[in-house]
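with the input below, show me the fold.
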Amino acid sequence: MRSAAFARKRRGMTDSSNFDIIVLGAGAAGMMCAARAGQRGARVLLVDHNERPGRKILISGGGRCNFTNLHTAPDRFISANPHFAKSALSRYTPQDFLALVDRYGIAWHEKTLGQLFCDGSAVQIVDMLMAECDAGCVTRAFGRSVESVRHEGGQFALTVGGRRASAAKLVIASGGLSIPKLGATGLAYELARQFMLKVVEPRPALVPLTLGGDEVLFRDLSGVSSEVVAAAGKARFREAALFTHRGLSGPAILQASSYWRNGEAVTVDFLPDDDHELFVAEKRARPKVHFATALRGMLPERLAGTLASRLALEGELANLPDKRLRGAAQRLKHWAFTPNGSEGFAKAEVTVGGIATAGLSSKTMEAKTVPGLYAIGEAVDVTGWLGGYNFQWAWASGVAAGEAAST
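This next block holds a predicted model:
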């Protein structure tokens, strides 16, 4: 491994520089790729138009970075090719990243559902990744935009912030369109189209959904949360749902949003631990209890009141036919909301879609028709569930490309 002193000398980009690999994007995937390639002996340039690397890492997990998930598996990722992620994920696992975290002495804890967070700050993860880049003598070009990219004579020639750089290998790690205030751009898709790679239409994912029309009254429940099962298509998630001043959010809804398409319904089971006989059983046990009162014993009071009003069931349970009580339970367990949209890329944690996996090698992340061109992380049509899965894809795809490009 090169000396730390040499690493410090090579951090700045000169007016015209030749490299083995240029990595576009100093996010999770880009930093991991650059570090791995640099430590294997490649001369690497890491480019980002932001002045600081890892901006999405810094805000993730409430500032503590949900850096991986112990339950990572290919079926927890969305892609036009559900098998594509298997190779990279199997070769760089959550335990591999955890070993790196432990080596740097970063304290961590498991929250729920296999989600791992820093005890301290997400800054520790960014600092760790940059230390890994320094160990690989990676040259940095931060705060500089990519102005042009050409491919000729087996070399990629770039103009970056008015300076020229070239390399035989180019890695697209510039992410998707989510959270533009942090600098997200469509650069990955522009480059993909420039090199004749197909792009699966990008759309917001892990994003709050908005309600309108007759459902606008649910906005009055802003701040109310309840554990539910939310479903979109065939995907079902049991976690908390949160009503907001614009519609629906919370982990269960964010998860379902990745599978939701405009015009479709999201189905919510407000009583996931009960069956369709629950009100009939309650009627037998407490016949004089009013329906609304019974429901308030099962759900947050404001939510119960709104749902009872929509169901239009009034009076004591004893006076309500079993058929109507079963119908109410059926509705509460399959309550269909039809969102009129989402809060868009501004609030989306990630992007579904991206550079089509059909044009990439699942082992190396290299473009099949453009030797030396790679795509990794959120730029690719692979999107994980909420809870650290997207970071694990960033680490795994970054390692896959870093090792392949430096071979």
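
please make it C-alpha for all contacts and neighbour counts, starting now.
Fine.

what helices or strands is the lengthiest helix in the chain leaning on?
Under DSSP state H, the helix in the chain containing the largest number of residues is helix 389-405. For helix 389-405, the packing partners by 3 or more C-alpha pairs under 8 Å, 6 or more residues apart in numbering; DSSP states H and E come out as helix 28-39, strand 66-69, helix 86-91, strand 383-384.

quick check: which of the ones you listed is buried the most?
Highest mean neighbour count among these (mean count of other C-alpha atoms under 10 Å): helix 28-39, with a mean of 30.

helix, strand or coil for A42?
coil (DSSP: H, G, I helix; E, B strand; the rest coil).

I figured it was touching D20, is that so?
Yes. Counting by C-alpha atoms under 8 Å, D20 is a contact partner of A42 at 5.9 Å.

after the helix or strand harbouring T293 comes which helix or strand?
Element membership of T293, judged by DSSP states H and E, is helix 291-296. Sequence-wise, the next helix or strand downstream of helix 291-296 (DSSP H and E) is helix 301-311.

what's the helix holding T293 packed up against?
Packing contacts for helix 291-296, counted by 3+ C-alpha pairs under 8 Å, 6+ apart, involve helix 301-311.

distance from the helix it packs on to the middle of the chain?
In this view, helix 301-311 has its centroid 33 Å away from the chain centroid, taken as C-alpha atoms, centre = their mean, to the nearest Å.

all the helices of the chain, residue numbers only.
4-9, 28-39, 55-59, 86-91, 94-103, 123-135, 187-194, 251-257, 278-285, 291-296, 301-311, 322-333, 389-405.

so which of these gets nearest L206?
For these, the distance to L206 is smallest for helix 251-257, at 4.3 Å, taking C-alpha to C-alpha.

against S257, how distant is the spatially closest residue to A241 that is not a sequence neighbour?
Spatial nearest neighbour of A241, excluding adjacent residues (C-alpha to C-alpha, 6 or more residues apart in numbering): G250 at 4.5 Å. Noted for G250: a distance of 11 Å to S257, by C-alpha to C-alpha, to the nearest Å.

related to what we said a few turns ago, what's the most buried one of the helices of the chain?
Per residue and on average, the most neighbours among these fall to helix 28-39, with a mean of 30 (mean count of other C-alpha under 10 Å).

structure for this one too, so we can compare:
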Amino acid sequence: MIHYDVVVLGAGAAGMMAAIEAGKRGRSVLVVDHAKFAGEKIRISGGGRCNFTNIHATIDKGRDRFLSENPRFALSALSRYTPEMFIAMVQRHGISFHEKTLGQLFCDGPATQINTMLLGEMRQAGVTLVLETSVEQVSKEETGFALQLSTSSVTCDSLVVATGGKSIPKMGASSLGYQLAAQFGLRLTETRPALVPLTFETGALERLKELSGIATDAIVRHGKTAFEEALLFTHRGLSGPAILQISSYWREGDAISVDLLPNQDAAETLRAARKANPKVQVQTVLGSVLPKKLAQLLGEELNLPGMIGDFSDKKLAVVEAILKNWTLKPVGSEGYRTAEVTLGGVDTRDLDAKTMAARAVPGLFFIGEVVDVTGWLGGYNFQWAWSSGWAAGQAA
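Presented below is the predicted three-dimensional model:
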């Protein structure tokens, strides 16, 4: 039976980072993954360009951008391994990148460059990687852990669980991490799909079907939370960055509101149209500021016939309300099939924020998506993977 100082379960972003850092400390490290290739979610991320971090994923600006039962839990790791530190690694490997919007950094070339970089760093650190290998059993021993793999049996002093969440099952997502947490007595918070498109019931879909494929800038709100980005109508409901962001806060039964004219004074726009073009219908006015099909649907919903020149201020206020506060009620989401991440997971109360170690189980660590820490869209979840992986790698 082969013994390693550290075994990392999961060859994703967090797992590879933890392995690199542990290997740099001279630890013997084995990384195990059931997939055919390492870093599959990295490869498909960012439309194949990998949104590998966000310059705002910091202890200062990132305070409200990570969801958790304890939102402050992530700050320790984020303060010790910052976006600048990962950017330095990317630059050292000669990978060119650009800032897209809102601090999001993307590779200029294919996302596989990040995989190649991480695999190279693992090799340099002396890490052993085994793929297409499943974990059949894990048990605690007096001085560490024993693992029965599909290909062999190994023991280790430290076990790092970086198995990810339930999102995108076609990429090999599994519940192994949650099962191991439960096995060793760690608590779990509720898990649900996050950064995911929202869906409507059949009647609403029928009403909105003509809008499928149309995108428009909007501010989407749920309670006190709002995101200003693109909104996309789909044949199932709503998607686009603004919807993916709000989906992490939305719950079944809740409504969302949409401001279709972000940072514009709708009332002033309507009054100006009434004065300049009094002999046009309100739908025509809407079509001058919105995609035509969306303007047509809103015009039908308003059901306010006549020329805008004849509209009273009270009638204009009704039009303004639908432009600035269009209320929609999704019935669900597309689920883990298309969710970018999983909300919830291993309860942070049972983990040390500095090392990611399980408080009650010496040598056991949980990192990345399996933990109850979920970032905003736009590189935040990758930075959490790098930071939590780095933190565990210093201690495992």
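
quick TM-score on the pair, please.
The TM-score (TM-score structural alignment, normalised by the length of structure 2) is 0.96; 390 aligned residues with a C-alpha RMSD of 1.1 Å.

now the helices of structure 1 in JSON lines, with distance to V216 of structure 1?
Formatted as JSON lines, these follow (distance: least, C-alpha to C-alpha, whole Å):
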{"stretch": "helix 4-9", "distance to V216 of structure 1": "57"}
{"stretch": "helix 28-39", "distance to V216 of structure 1": "38"}
{"stretch": "helix 55-59", "distance to V216 of structure 1": "30"}
{"stretch": "helix 86-91", "distance to V216 of structure 1": "42"}
{"stretch": "helix 94-103", "distance to V216 of structure 1": "41"}
{"stretch": "helix 123-135", "distance to V216 of structure 1": "40"}
{"stretch": "helix 187-194", "distance to V216 of structure 1": "36"}
{"stretch": "helix 251-257", "distance to V216 of structure 1": "17"}
{"stretch": "helix 278-285", "distance to V216 of structure 1": "27"}
{"stretch": "helix 291-296", "distance to V216 of structure 1": "21"}
{"stretch": "helix 301-311", "distance to V216 of structure 1": "12"}
{"stretch": "helix 322-333", "distance to V216 of structure 1": "18"}
{"stretch": "helix 389-405", "distance to V216 of structure 1": "32"}
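
of all these, which lies closest to G176 of structure 1?
helix 187-194 (7.2 Å).

what's the mean distance for the closest one versus structure 2?
Superposed on structure 2, helix 187-194 of structure 1 shows a mean distance to its aligned partners of 0.5 Å (mean C-alpha distance after the TM-score superposition for structure 1).

equivalent range in structure 2 for that helix?
Taking TM-score structural alignment as the measure, structure 2 aligns residues 176-183 with helix 187-194 of structure 1.

next, count neighbours for S96 of structure 2.
12 (other C-alpha atoms under 10 Å).

thought it was touching C107?
Yes. Between S96 of structure 2 and C107 there is a contact at 6.0 Å, judged by C-alpha under 8 Å.

ok so, going back, how far does the match of helix 187-194 of structure 1 sit from the chain's center?
For stretch 176-183 of structure 2, the separation from the chain centroid amounts to 22 Å (computed by C-alpha atoms, centre = their mean).

contacts for that stretch?
Contacts with stretch 176-183 of structure 2, where a contact means C-alpha atoms under 8 Å, 6 or more residues apart in numbering, come from 138, 161-165, 187-188, 345-346, 370.

ok, 6 Å please
With contact meaning C-alpha atoms under 6 Å, 6 or more residues apart in numbering, stretch 176-183 of structure 2 is reached by T163.

what do you get for stretch 297-309 of structure 1?
Residues outside stretch 297-309 of structure 1 that contact it (C-alpha under 6 Å, 6+ apart) are 292, 295-296.

pull the contacting residues for the counterpart of Q113 of structure 2 in structure 1.
By TM-score structural alignment, Q113 of structure 2 lines up with Q124 in structure 1. By C-alpha under 6 Å, 6+ apart, the contact list for Q124 of structure 1 is empty.

could you measure from Q124 of structure 1 over to T72 of structure 1?
For Q124 of structure 1, the distance to T72 of structure 1 - C-alpha to C-alpha - is 22 Å.

and what of A231 of structure 1?
21 Å.

where exactly do the strands run in the stretch 101-250 of structure 2?
Here the stretch 101-250 of structure 2 has its strands, by DSSP state E, counting those that start in this stretch, at 104-107, 128-130, 135-141, 144-149, 153-161, 192-194, 198-199, 215-222, 225-233, 237-239.

TSV for those strands, including distance to M171 of structure 2 and mean neighbour count?
Listed next are these as TSV, based on distance: least, C-alpha to C-alpha, whole Å; neighbours: other C-alpha atoms under 10 Å:
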stretch	distance to M171 of structure 2	mean neighbour count
strand 104-107	21	23
strand 128-130	17	18
strand 135-141	17	14
strand 144-149	20	18
strand 153-161	18	22
strand 192-194	15	24
strand 198-199	21	22
strand 215-222	28	20
strand 225-233	24	19
strand 237-239	21	24
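
quick check: which of the ones you listed is nearest to V258 of structure 2?
strand 215-222 (4.6 Å).

mind listing what the spatially most central residue of structure 1 touches?
Nearest to the geometric centre of structure 1 sits V350, at 4.1 Å (C-alpha atoms, centre = their mean). Shown in contact with V350 of structure 1 (C-alpha under 6 Å, 6+ apart): 178, 205.

from A312 of structure 1, how far off is it?
Taking C-alpha to C-alpha as the measure, V350 of structure 1 falls 39 Å from A312 of structure 1.
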